[in-house]
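*Asks:* Compute the structure for the input listed below.
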Amino acid sequence: MHKILYATDLSERTEAAAQRSVELARRHSAELRAVHVIEADLEEETLRLLFREQGAGAQQATRELEQAGEARMTEQLTAIAGDGAAPSWTVGCRWGRGASEIAAEARDWGADLVAIGAHGRRVVRDLFLGATAERLTHELSAPILVVKRPPRGAYQRVLVAVDGSPRSRRAVEMAARLAPDARLHLLSVHDTTPLERIYGAGEGAAQELQAALQAGREQTAEELSRLVAELPMRDRIAHYEARSGNPATVIDQVAGEADIDLVAMGTRGLSRWQGALLGSVARRVAHESERDLLLTSGEG
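*Replies:* From the prediction side, this is the model:
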């Protein structure tokens, strides 16, 4: 991991993301770049016309806004770095729509990871349901780290939710790269919700449901065992298990039991990420978990 992009709106809620970004940059000897997007409701062509009509005054005001943002980011990162070995960092501002400009910055700079901040469930709900985060996850192939709480040091216990797909395999690989000293816990959940709807409460339904659940559990366990056997970082896996239930609920439950500090998940990739976040497991985990969340696509 060579380049970490930290996106900030300059609010207090991004402080934990800044702290984690500095910690990761130090650990990986990576370059760190902080970016702040100054939201511009006007189209670029309109802004150019206004600047031409108003002359240097408008351009000066624009630059002053940028300088203020850059100064705030520099102040924040300097304070976090303290007297320790400071990672190499740069700061910059962009004008435009938040998610689009963050994604453009990540692509232009070649970021290996994009870190964004949130704290608590309410902020995370707003973040993931908002248009900015929705577009960001839709546009990026780079992994996204959602930081929800201040770091207590390096990640030590990482839970990776897997389903046997290439995207979940990439989630394991990315988690291993991001947290090289962490113990990896792999969890595969057999989703019982569809079966419970199918079999309902009719005569004989309970017996049929139990048989279907048992078959599903066995298949899930077999797929997980095959995945673990094929992983090149098998020695990093401290524990793996298959469970049944609602995936998001089970993920949060297991994370609490194992005192997990990072949950990693794969998503469906660029063209289908929007639906993955807003209508499935990742969305619910983002709502319900208090832990940091690493989202990876099947791309790259």
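*Asks:* rest of the way, CA atoms for contacts and neighbours
*Replies:* Will do.
*Asks:* In the stretch 201-300 of the chain, what residue spans correspond to strands?
*Replies:* Secondary structure of the stretch 201-300 of the chain (DSSP state E, counting those that start in this stretch): strands at 237-245, 262-266, 292-296.
*Asks:* counting contacts, what elements does the longest one pack onto?
*Replies:* With contacts taken as 3 or more C-alpha pairs under 8 Å, 6 or more residues apart in numbering; DSSP states H and E, strand 237-245 sits against strand 183-191, helix 205-230.
*Asks:* thought His28 was touching Ile4?
*Replies:* No. With contact defined as C-alpha atoms under 8 Å, His28 does not count as touching Ile4 (9.7 Å).
*Asks:* Settle it for me: which of these two has more neighbours?
*Replies:* Using other C-alpha atoms under 10 Å, the more surrounded residue of His28 and Ile4 is Ile4, with 25 against 18.
*Asks:* Out of the strands of the stretch 201-300 of the chain, which gets nearest to Arg125?
*Replies:* Nearest to Arg125 among the strands of the stretch 201-300 of the chain is strand 292-296 (13.1 Å), distances taken as C-alpha to C-alpha.
*Asks:* Just want the angle from the closest one to strand 262-266.
*Replies:* For strand 292-296 against strand 262-266, the angle by axes from the mean of the first three to the mean of the last three C-alpha atoms, to 10 degrees is 20 degrees.
*Asks:* Now stretch 268-288: buried residues?
*Replies:* Across stretch 268-288, burial judged by 16 or more other C-alpha atoms under 10 Å covers 268-270, 273-274, 276-277, 281-288.
*Asks:* what's in contact with that stretch?
*Replies:* With contacts defined as C-alpha atoms under 8 Å, 6 or more residues apart in numbering, stretch 268-288 is touched by 121-122, 124-125, 128-129, 134-135, 137-141, 167, 247-249, 251-252, 265, 267, 293, 296-299.
*Asks:* same thing but at 6 Å, please
*Replies:* The contact list for stretch 268-288 (C-alpha atoms under 6 Å, 6 or more residues apart in numbering) reads 121, 125, 138, 248, 297-299.
*Asks:* wait, what's in contact with the nearest residue to Ala111 once chain neighbours are set aside?
*Replies:* Closest residue to Ala111 apart from its sequence neighbours, by C-alpha to C-alpha, 6 or more residues apart in numbering: Lys3 at 5.0 Å. Counting by C-alpha under 6 Å, 6+ apart, Lys3 touches 30-31, 111-112.
*Asks:* If any of the residues you listed are buried, put those into a ChimeraX selection.
*Replies:* Entered in ChimeraX, the line below selects the buried ones among the contacts of Lys3, by 16+ other C-alpha under 10 Å:
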select :30,31,111,112
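*Asks:* so of the contacts of Lys3, which ones are in strands?
*Replies:* Judged by DSSP state E, strands contain the following of the contacts of Lys3: Glu31.
*Asks:* could I get the contacts of Lys3 as TSV with distance to Gln219?
*Replies:* As requested, the contacts of Lys3 are exported to TSV (distance: C-alpha to C-alpha, whole Å):
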residue	distance to Gln219
Ala30	41
Glu31	43
Ala111	37
Asp112	34
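*Asks:* Would you do the same for the sequence below? I want to compare the two.
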Amino acid sequence: MTGTDLAKPARRRRLLAATDLSARSDRALGRAALLAQASGAELILLHAVNDDQPRSLIAAERREALPVLQAQAAALPPLAACRPVLEDGDPFEAILRIAEAEAVDLLILGAPRRRLLRDIFIGTTMERVLRHGHRPLLVVRAPPAAPYRHLLAAVDLSAHAARALRAAVDLGLTEGAELTVLHAFETPGMSAMAMADVPEDAVAAHRSAAAREAAAALESFVDGLGLPRRPETCVVAGRPATVIKEWADRLRPDLLVLGTSGATGLRRAVLGSVAAELLAEATCDALVVPPEAPA
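*Replies:* Model (predicted):
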């Protein structure tokens, strides 16, 4: 057997956790360390230094930031590899630049702190990473006490939803965990039926038929994913964001899995309304998977 016949060793998974060096980053760094430990992944710990200031101030900020960043890395549990990185620039630009340069498998951020006037116009770092990036993003809100035990994946049966679910599996987030796949749908034609004063039994029959069709479509969608284990599936009629929040309150998952749509141009400037609403109001961690980069 020649050297060319040997299979190439699998590349070590690479995670990127961004920190602003404050205690607000502790939960994200703790979850990143748990994931890196479980998979043997390399963890890159990134802090961005604002470069919109005089060079002397940039240099001074870098000198002050480096020991703090190194201390945060040293405080993490032992990892296969942990690498602190200082990068100049706006945080979202630095995150995306390093993510691409290092070909990371997962970005990990803490829940954003809103600065109302600024965020109205340009959005939080998290939102900007999602709008412009193409790599899975884990938004950490809860203390990272243990591996994820229950995932709730909200799907619209699109290729984007399938990509999100496959990413959760590929990243090892579903290992040893319960997975519930929820499809929320709005029954078509209800407004027209109400205006036409259709009899209630006919309306009920229409709702039942729509629910059966949605359930069959969800089963077909799940079958096509080739998941290692069959998840629980739920089909619920109603406004998607409302249904997902209600079921999240009912099931209390520790991770919500979402895909975002593949809008481009001006539409890409704003997160999809369902994803944006859920990210703003979710109380658990969320894995959000944007579309793949154009070929």
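*Asks:* rewinding a little: pick the most deeply packed of the helices and strands packed on strand 237-245 of structure 1.
*Replies:* Among these, ranked by average contacts under mean count of other C-alpha atoms under 10 Å, first place goes to strand 183-191 (a mean of 22).
*Asks:* Over in structure 2, find the residue span that one aligns onto.
*Replies:* Here strand 183-191 of structure 1 aligns to structure 2 at residues 178-186, judged by TM-score structural alignment.
*Asks:* ok, residues contacting the matching stretch?
*Replies:* Counting by C-alpha under 6 Å, 6+ apart, 150-155, 231-238, 240 sit against stretch 178-186 of structure 2.
*Asks:* most surrounded residue in those?
*Replies:* Counting neighbours by other C-alpha under 10 Å, the top entry in the contacts of stretch 178-186 of structure 2 is Ala153, with 28 neighbours.
*Asks:* That residue pairs with which position in structure 1?
*Replies:* Aligned by TM-score structural alignment, Ala153 of structure 2 pairs with Val160 of structure 1.
*Asks:* For Arg62 of structure 2, state which of the contacts of stretch 178-186 of structure 2 is nearest.
*Replies:* The closest of these to Arg62 of structure 2 turns out to be Leu151 (C-alpha to C-alpha; 38.8 Å).
*Asks:* Just say helix, strand or coil for the closest one.
*Replies:* strand (DSSP: H, G, I helix; E, B strand; the rest coil).
*Asks:* cool, and Ala86 of structure 1?
*Replies:* Following three-state DSSP, Ala86 of structure 1 is assigned to coil.
*Asks:* Kindly report the same for the one 5 residues further on.
*Replies:* Per three-state DSSP, the secondary structure class of Val91 of structure 1 is strand.
*Asks:* And for Asp163 of structure 1?
*Replies:* With three-state DSSP as the basis, Asp163 of structure 1 sits in coil.
*Asks:* gap between it and Met1 of structure 1?
*Replies:* According to C-alpha to C-alpha, to the nearest Å, Asp163 of structure 1 and Met1 of structure 1 sit 25 Å apart.
*Asks:* of those two, who's got more company?
*Replies:* Asp163 (21 against 16).
*Asks:* ok, how many other residues are close to Leu227 of structure 2?
*Replies:* 12.
*Asks:* when you align them, which residue in structure 1 goes with it?
*Replies:* With TM-score structural alignment as the criterion, Leu227 of structure 2 matches Met233.
*Asks:* Distance of that match relative to Glu139 of structure 1?
*Replies:* 29 Å.
*Asks:* give the contact list for the residue of structure 1 positioned farthest from its centre.
*Replies:* In structure 1, counting by C-alpha atoms, centre = their mean, Glu203 sits farthest out from the average C-alpha position, at 44.5 Å. By C-alpha under 6 Å, 6+ apart, no residues touch Glu203 of structure 1.
*Asks:* gap between it and His239 of structure 1?
*Replies:* The gap separating Glu203 of structure 1 from His239 of structure 1 is 40 Å, by C-alpha to C-alpha.
*Asks:* Repeat that for Ile80 of structure 1.
*Replies:* Applying C-alpha to C-alpha, the value for Ile80 of structure 1 to His239 of structure 1 is 34 Å.
*Asks:* With distance to Tyr199 of structure 1 added, can I get the strands of the stretch 201-300 of structure 1 in CSV?
*Replies:* Listed next are the strands of the stretch 201-300 of structure 1 as CSV, based on distance: least, C-alpha to C-alpha, whole Å:
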stretch, distance to Tyr199 of structure 1
strand 237-245, 15
strand 262-266, 29
strand 292-296, 33
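*Asks:* Which residue of structure 1 sits opposite Ala36 of structure 2 in the alignment?
*Replies:* Using TM-score structural alignment, the equivalent of Ala36 of structure 2 in structure 1 is Ala25.
*Asks:* Its match: neighbour count?
*Replies:* Look at Ala25 of structure 1: counted by other C-alpha under 10 Å, it has 23 neighbours.
*Asks:* Check which helix or strand it maps to.
*Replies:* Assigned by DSSP states H and E, Ala25 of structure 1 belongs to helix 15-28.
*Asks:* Please apply the same query to Ile80 of structure 1.
*Replies:* Judged by DSSP H and E, Ile80 of structure 1 forms part of helix 56-81.
*Asks:* Could you find the counterpart of Asp112 of structure 1 in structure 2?
*Replies:* By TM-score structural alignment, Asp112 of structure 1 lines up with Asp105.
*Asks:* Contacts only, for that match.
*Replies:* Taking C-alpha under 6 Å, 6+ apart, one finds 14-15 in contact with Asp105 of structure 2.
*Asks:* ok, now with 8 Å
*Replies:* The neighbours of Asp105 of structure 2, taking C-alpha under 8 Å, 6+ apart as the test, are 13-15, 135-136, 171.
*Asks:* And it, how close does it get to Ala28 of structure 2?
*Replies:* Distance from Asp105 of structure 2 to Ala28 of structure 2, by C-alpha to C-alpha: 16 Å.
*Asks:* Over to Arg267 of structure 2?
*Replies:* Applying C-alpha to C-alpha, the value for Arg267 of structure 2 to Ala28 of structure 2 is 29 Å.
*Asks:* And for Leu251 of structure 2?
*Replies:* In terms of C-alpha to C-alpha, Leu251 of structure 2 sits 23 Å off from Ala28 of structure 2.
*Asks:* When these two are compared, which one has more neighbours?
*Replies:* Ala28 (26 against 13).
*Asks:* From what I see, the more buried one and Gly110 are in contact.
*Replies:* Yes. In terms of C-alpha under 8 Å, Ala28 of structure 2 counts as a neighbour of Gly110; the distance is 4.9 Å.
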